[in-house]
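> A structural model of the following input is requested.
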Amino acid sequence: MTAIPALTAKWHDRIADIDPQDWNMLCRERDVPFLRWEWLHLLEESGSVVPQCGWRPCHLTMHSQGRMVGAAALYLKSHSDGEFVFDQAWAQLASSMGVRYYPKLVGMSPFSPVTAYRFLMAEDANQSRLSTAMSLEIEQFSLEHGVSGCGFHFVTTAWGQILETLGYKVWLHQGFVWLNPGFASFDDYLSGLKATQRRNVRRERKHLAGQGITTKFFLGEEIPEQYFELMYEFYARHNDRFGQWSCKFLTPEFFQGLRGTFRQNVLIIAAFEPGDEQPVAMSLLITAGDRLYGRYWGTRKEVEFLHFELCYYRPMEWMIEQGLRLFDPGMGGVHKALRGFVSAPNYSLHKFFDPRLHGVMEVYIPEYNRMEMQDIVALNSILPYKSRK
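Modelled structure (predicted):
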């Protein structure tokens, strides 16, 4: 690692103003596509991440001797929706203290609770020094523009440790993951479960088979053109069920845009009823390297156990067949633990620029984290795996 001379900071209100090749040269996380220029650009160009929706792009780039050596995907937020870091309690506390909480600055890939975030930095740069320079630039920008604080969500562990030395407080969050150590088949995986849960999984799948439900994988160029529009309809219908708790943040144009650069990373699993060529339900996942990421799902009608089939069991089977290693199914509840998904900690980093609010976080965040770790331990205590002897 070498020191970088004469750094210049630039701020951008849309990622389209940043050269895609320069950005992606810094994005070395090959297995995590959600910080690549094309994904972030699609979010903005589709109208999913725009100021009108409370997401104002505010990206930072750092330059030295004519080349871009650092970049950060950042957004000015007027609310906390779509982050999957539920900080509304902190916003309420700020209000009670007479401290303005919004706007705040958030670093993440919008709507993607996937451990990946970090400052994107040139490989030959001193990561600690450049992170410090970028952090200081962000703090100066925030103080000049009345920004209450900055948070980085779902950060990588190594980079998070750097930011912790710069005064950011670590907030722990529970997430799920499924690891494939090299199963020969889905039955091979089931053989490691306790008898009761093994029977439950087989019963659920048998129930669907008894109704004549079939499923099919479509990867990349295999995906019929109309399925992208249909996937939005499923996504919207599913989210509409939850009213104000909905996570419907993406536009139809986003799903149509997946036909372009990211098509090769898209896996759609469709379910069909007997005699019907139109899917009754679909799930959309993103694959990259040896990883699979669960994203969206929806159905035309309620079919018992179909969600588990399209979002858990069939993706697991596909992973095993393809030799993939890690499956991140997205956020969720206890039903994931009962089907073998291990709870693991994710991390966000926070700094409030009002010393009173930051002081309160400094006092209470250890207790938040202790309780969250208790939840992780509790969820892992009900995993259905056989005891190791």
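
> CA atoms for contacts and neighbours, from now on please.
Noted.

> for the stretch 101-250 of the chain, what spans make up the strands?
Assigned by DSSP state E, counting those that start in this stretch, the strands in the stretch 101-250 of the chain fall at 104-107, 120-121, 149-153, 169-179, 214-219.

> what is the longest one packed up against?
What that stands for is strand 169-179. strand 326-328, strand 342-352, helix 355-380 (3 or more C-alpha pairs under 8 Å, 6 or more residues apart in numbering; DSSP states H and E).

> now the shortest one: how far from the chain's centre is it?
What separates the centre of strand 326-328 from the centre of its chain is 12 Å, taken as C-alpha atoms, centre = their mean, to the nearest Å.

> same thing with stretch 80-95?
With C-alpha atoms, centre = their mean as the basis, the mean position of stretch 80-95 lies at 18 Å from the chain mean.

> ok, and for it, which residues are buried?
Across stretch 80-95, burial judged by 16 or more other C-alpha atoms under 10 Å covers 80, 81, 82, 83, 84, 85, 91, 94.

> okay, the strands of the stretch 101-250 of the chain in JSON lines with mean neighbour count and distance to residue 7 next?
Formatted as JSON lines, the strands of the stretch 101-250 of the chain follow (neighbours: other C-alpha atoms under 10 Å; distance: least, C-alpha to C-alpha, whole Å):
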{"stretch": "strand 104-107", "mean neighbour count": "24", "distance to residue 7": "21"}
{"stretch": "strand 120-121", "mean neighbour count": "24", "distance to residue 7": "13"}
{"stretch": "strand 149-153", "mean neighbour count": "24", "distance to residue 7": "22"}
{"stretch": "strand 169-179", "mean neighbour count": "21", "distance to residue 7": "26"}
{"stretch": "strand 214-219", "mean neighbour count": "16", "distance to residue 7": "43"}
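
> one more, for comparison:
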Amino acid sequence: MLDPSIRVQVLDSITDIPAEQWDRLAGPEAPPFVRHAWLTAMEESGSAQRDTGWAPHHLTLWREDTLVAASPAYCKYHSMGEYIYDFAWAQAAARMGLEYYPKLVIGAPLSPATAPRFLVAPGENVREARHALMEAAIESAREEGCSSIHVIYPTQEEADFLEESGMARRMTLQFHWKNPGYSSYEDYLARFNSKRRNQLRRERGAAETQGITLRTVAGAELGPEHARRAHGFYAATCERYAWGQVQLTPDFFARIFRTMPEAMQMVEAVRGKRVIAGAFNVVTPQRLYGRYWGCFEEHPFLHFNVCLYHSVDECIRAGRKVFEPGAGGEHKVSRGFEPTPVHSTHLIFDANLNRAIRDFLRREREHLAPAVEEAERLAGLKPWPLTG
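Down below sits the predicted model:
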């Protein structure tokens, strides 16, 4: 039972919550995507607002003026930028004569990375706080006319809790590079057979023969020109593909480079005196998150060098344990990125649609284990540490 001294409040801007209180809940080890500065940049830059389909709808619990628990949440009017791919569910709803949008999404905009979704202050009853936040989500979602609630990329422990509470659970795959204790890039290559090692060396060596130099710009080195460049590469990639949609504004990049420089990184490919390609990454001491990349010139293996090989080498040098290059990308498997389950949970208010989606998720999950086995087979990584 919720402490009667605690009040529930749903807020339509992250700036209505003091940054120090929000970040105290998130804790010093939280991924940057749930920090106050990141969410502020999303909203204040115009990247995540009602007119872009992301209406802030943050769930908070207060004891007097002290924030004791919170969830970042948004009323969504489309499914872009979530990377959970429920477009077919929206189509099924339409065939049933139902409005799928708006829906309530608990998670961070445009950030397909696992991170805590229920931020609870130290000393508080975590289970009670989570129940209270979900009750607030259900009540406010119904008031807003939402069809459903979706918790995207929660931690596994949170997903277990939500499934036990009655939400439908979805597991999908990303491909993460994991560092079991490499001391050099050659250690990483040694886990492949000779044919694959030669392939990776040839691909990485292509940059030198093309006259391309790779460099990392990070922290205090980052300036406004890097923010402009990051948005330019991001927009160029979005505009190149039919599925692409530019959702982040230039001001978003300017804000996070200014307010969170310690967590920002740009990998740049330089040819002559010109930066021809780049990748925008987010970092912590233990993890690197690949976010967006783009190029202004096409060269063989440029994408692999900018987005994968250079950062793998730097993760080994820095002792980072995991490199998450983002959603999708089965091509990563043959380059040593391992299949890793990620989670989402779903509460559909319409009984018929709920039944259909749960049946779909059951069948989808039956195919997950074989998919993981096939990906591991294609990766062909030798067990570490190597023996013999």
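
> got a TM-score for the pair?
Remark: TM-score between the superposed chains equals 0.95 [TM-score structural alignment, normalised by the length of the second structure]; 385 aligned residues with a C-alpha RMSD of 1.7 Å.

> if we can go back for a sec, please name whichever of the strands of the stretch 101-250 of the first structure is nearest to residue 253 of the first structure.
Relative to residue 253 of the first structure, the nearest member of the strands of the stretch 101-250 of the first structure by C-alpha to C-alpha is strand 214-219, separated by 19.8 Å.

> what's that closest one in contact with?
264, 265, 266, 267, 268, 269, 270, 271, 272, 273, 274 (C-alpha atoms under 8 Å, 6 or more residues apart in numbering).

> that one against the second structure, how far on average?
With mean C-alpha distance after the TM-score superposition for the first structure, strand 214-219 of the first structure departs from the second structure by a mean of 1.2 Å once superposed.

> what's the answer for stretch 342-351 of the first structure, then?
So stretch 342-351 of the first structure averages 0.5 Å relative to the second structure (mean C-alpha distance after the TM-score superposition for the first structure).

> matching residues in the second structure for that stretch?
Using TM-score structural alignment, the residues of the second structure aligned to stretch 342-351 of the first structure are 338-347.

> got a list of contacts for that stretch?
84, 114, 148-156, 159, 162-163, 166-178, 333, 354, 372, 375-376, 379.

> then stretch 167-182 of the second structure?
Contacts of stretch 167-182 of the second structure (C-alpha under 8 Å, 6+ apart): 159, 163, 188, 312, 316, 319-330, 332-333, 336-347, 358, 361, 365, 368, 384.

> hmm, 6 Å instead?
Outside of stretch 167-182 of the second structure, the residues within contact range by C-alpha atoms under 6 Å, 6 or more residues apart in numbering are 321-324, 327, 337-347.

> kindly report the same for stretch 139-154 of the first structure.
Everything outside stretch 139-154 of the first structure that qualifies as a contact, by C-alpha under 6 Å, 6+ apart, is 101, 103-108, 115, 117, 346-353.

> stretch 303-323 of the second structure too?
176, 177, 178, 179, 185, 204, 286, 287, 288, 289.

> the last one reaches residue 280, doesn't it?
The one in question is residue 289 of the second structure. No. Applying C-alpha atoms under 6 Å, one finds residue 289 of the second structure not in contact with residue 280, separated by 8.9 Å.

> quick one, what contacts residue 207 of the second structure?
By C-alpha under 6 Å, 6+ apart, residue 207 of the second structure has no neighbours at all.
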